[in-house]
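In: Generate coordinates for the sequence data below:
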Amino acid sequence: MSETLAHIVDDDEAIRDALAWLFETRGVACRSWSSGEAFLSEWQADWRGCIVLDIRMGGMSGLACFDALRQKDCQLPIIFLTGHGDVPMAVSAIKNGAFDFVEKPFNDNDLVDIVVNALDADARSQQIKATRENVIAQLAQLTAREREVMDQILAGKFNKVIADELSISMRTVEVHRARVFEKMGVRSAVELAQQLSSTGLMPGQAED
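Out: Got it, this is the predicted structure:
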């Protein structure tokens, strides 16, 4: 897993240095980039953390860099640094998926708080992704019949009803039910529903 960093992208060396010092004093690991082009040339899909991006830069603008990152399916939270006249653009960027923006001159503590929130948001996103991938792997272990029984369980049906609808014995339903719970690592239908719902994998969405 890549190191978690706050990536500072700004063409003003003085601002880059000031932000790097500020973040490091608050225990936030960071790396600086002098342009959007430089950042994009080295960006890796497994990078973790957030991006602090100046909206106005020489060469590629922050908005153009933001668009390019989205085209690369970059999911890192992006915080824009803006001048007063750039606020409408920053608000528009938030509607398009940016995390937040901070207007210059900014309050140091406010900026660091937003960066820390962005880092936390990225960590949560990664945890959800890892959990979802684990659930998908668990689902892949189920047989076709176990998947059928699971869907009926999630629909709230009793064993007898499931047995009738699938033309199998209640004992067979009980065996499949137990195997589903074991393979999915849950103890009840409620836990199973919560597990699939929290990862967006309820019946109809589940992946093989």
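In: From now on I want contacts and neighbour counts done on CA atoms only, so please keep to that.
Out: Will do.
In: Which parts of the protein are strands?
Out: Listed in chain order, the strands of the chain (DSSP state E) span 4-9, 30-33, 48-54, 78-82, 100-103.
In: how about these, which one is nearest Gln194?
Out: strand 48-54 (27.4 Å; C-alpha to C-alpha).
In: tilt between that closest one and strand 4-9?
Out: 20 degrees (axes from the mean of the first three to the mean of the last three C-alpha atoms, to 10 degrees).
In: Mind giving me the packing neighbours of strand 48-54?
Out: strand 4-9, strand 78-82, helix 108-140 (3 or more C-alpha pairs under 8 Å, 6 or more residues apart in numbering; DSSP states H and E).
In: Deepest-packed of the ones you listed, please.
Out: Among those, the stretch with the highest mean neighbour count (mean count of other C-alpha atoms under 10 Å) is strand 78-82, at a mean of 25.
In: angle of that strand against strand 4-9?
Out: 30 degrees.
In: And the residue nearest the centre of the protein?
Out: Ser125 (2.9 Å; C-alpha atoms, centre = their mean).
In: Just give the closest residue to the residue lying farthest from the centre of the chain, not the sequence neighbours.
Out: The centre of the chain is farthest from one residue, Ser169, which by C-alpha atoms, centre = their mean lies 42.9 Å away. Using C-alpha to C-alpha, 6 or more residues apart in numbering and skipping residues adjacent in sequence, the residue nearest Ser169 is Ala163, 5.4 Å away.
In: Before we compare anything, build this one as well:
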Amino acid sequence: MGRIAELRDPDRIGSHAAHSGRGRMMAKPNLATGIIIYLIEDDPALREAGRDLFESQGWVVRDFFSAEAFLAAPRPSGDVCLILDVLLPGLDGLTLLEKLRAEGSVVPAIMLTGLGDAATAVAALKAGAADFIEKPAERTALIASIADAIKGAKEVRTQAQLRDKAKARFRAFTTRETEVLTMMLEGMPNKNIAAGLSISQRTVEGHRARLMHKCGVKSLPALMELYLLAHQTN
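Out: Okay, the predicted model is just below:
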């Protein structure tokens, strides 16, 4: 399963030229080192061709002959990308991806298939695949797709870290500071906040200063931006 007919095209994975190392030299994508590619493919020749291609980019490669073998290993994290064949013995690539997403994994994955049917492509993208590529895979396009997937996943992780830090700042508020914050975000001036909470305007000013300090901001627009970030749902 998952076998590609051999082609005399050095730019496609599965061709004789690609397997024998006589393909064109690939320009390395502008990505940091430390990238790991998890290649899950049951065809030994294609695993070897994929390893040669990915290692030529300076990437570490870990290959598996089945979804079950991959699941038996520690889960990947960091700057990684999964390359999954749709047709695998036992658990197929699409089911594997769905299982990973059900576990909460957000690692980028690119699906490869020799079938090329629209229904499978739609199912893969719905399951969270970063891309769906028909075999034989064009080398330059595959490398570019992997680079984009890793870059996108890194941006998502960075945004999630910023959101977590923002949430932590607001969790540090006292009950009174939270009350003052709510009224501030509603656009209420200090005197109205003071009247609404039955406290002095000077006390309101003190609460405002402390909550702004806790958030590390100096203006109301910046505070609003941080608040919206902390309350993003995705």
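In: wait, which of the strands of the first structure is closest to Ser188 of the first structure?
Out: strand 48-54 (34.8 Å).
In: what is the orientation angle of the closest one with helix 108-140?
Out: Using the same axes, to 10 degrees: strand 48-54 of the first structure against helix 108-140 is 140 degrees.
In: if we can go back for a sec, residue in the second structure paired with the residue nearest to the centre of the first structure?
Out: When the second structure is aligned by TM-score structural alignment, Ser125 of the first structure is paired with Val156.
In: if I look at that match, how far off is Val61 of the second structure?
Out: 23 Å (C-alpha to C-alpha, to the nearest Å).
In: quick one, what contacts Ala123 of the second structure?
Out: The neighbourhood of Ala123 of the second structure, defined by C-alpha atoms under 8 Å, 6 or more residues apart in numbering, consists of Leu94.
In: What does it correspond to in the first structure?
Out: Aligned by TM-score structural alignment, Ala123 of the second structure pairs with Ser92 of the first structure.
In: Roughly how far does its match sit from Lys72 of the first structure?
Out: 20 Å.
In: which residues does the aligned residue in the second structure for Glu103 of the first structure contact?
Out: Aligned counterpart of Glu103 of the first structure in the second structure: Glu134 (TM-score structural alignment). Glu134 of the second structure makes contact with 112-116 under the criterion C-alpha under 8 Å, 6+ apart.
In: Same question for Ile94 of the first structure.
Out: Neighbour list for Ile94 of the first structure: 100-101 [criterion: C-alpha under 8 Å, 6+ apart].
In: Now do it against Leu40 of the first structure, distance only.
Out: Taken as C-alpha to C-alpha, the span from Ile94 of the first structure to Leu40 of the first structure is 20 Å.
In: give me the number of residues near the aligned residue in the second structure for Asp67 of the first structure?
Out: Here Asp67 of the first structure is matched to Glu98 in the second structure, going by TM-score structural alignment. Residues within reach of Glu98 of the second structure, counting by other C-alpha atoms under 10 Å, total 18.
In: Now stretch 71-89 of the first structure: buried residues?
Out: Within stretch 71-89 of the first structure, the residues scored as buried using 16 or more other C-alpha atoms under 10 Å are 74-83, 87.
In: residues making contact with it?
Out: Identification of contacts with stretch 71-89 of the first structure by C-alpha under 8 Å, 6+ apart yields 45, 48-56, 62, 66, 90, 98-105, 115, 118-119, 121-122.
In: Please indicate which of the residues you listed are buried?
Out: 48-56, 62, 66, 90, 98-103, 115, 118-119, 121-122.
In: quick revisit: so for Glu182 of the first structure, which of the helices and strands packed on strand 48-54 of the first structure sits nearest?
Out: Comparison of these against Glu182 of the first structure by C-alpha to C-alpha identifies helix 108-140 as nearest, at 9.8 Å.
In: And the closest one, what does it pack against?
Out: Against helix 108-140 of the first structure (3+ C-alpha pairs under 8 Å, 6+ apart) you get strand 4-9, helix 13-25, strand 48-54, helix 170-184.
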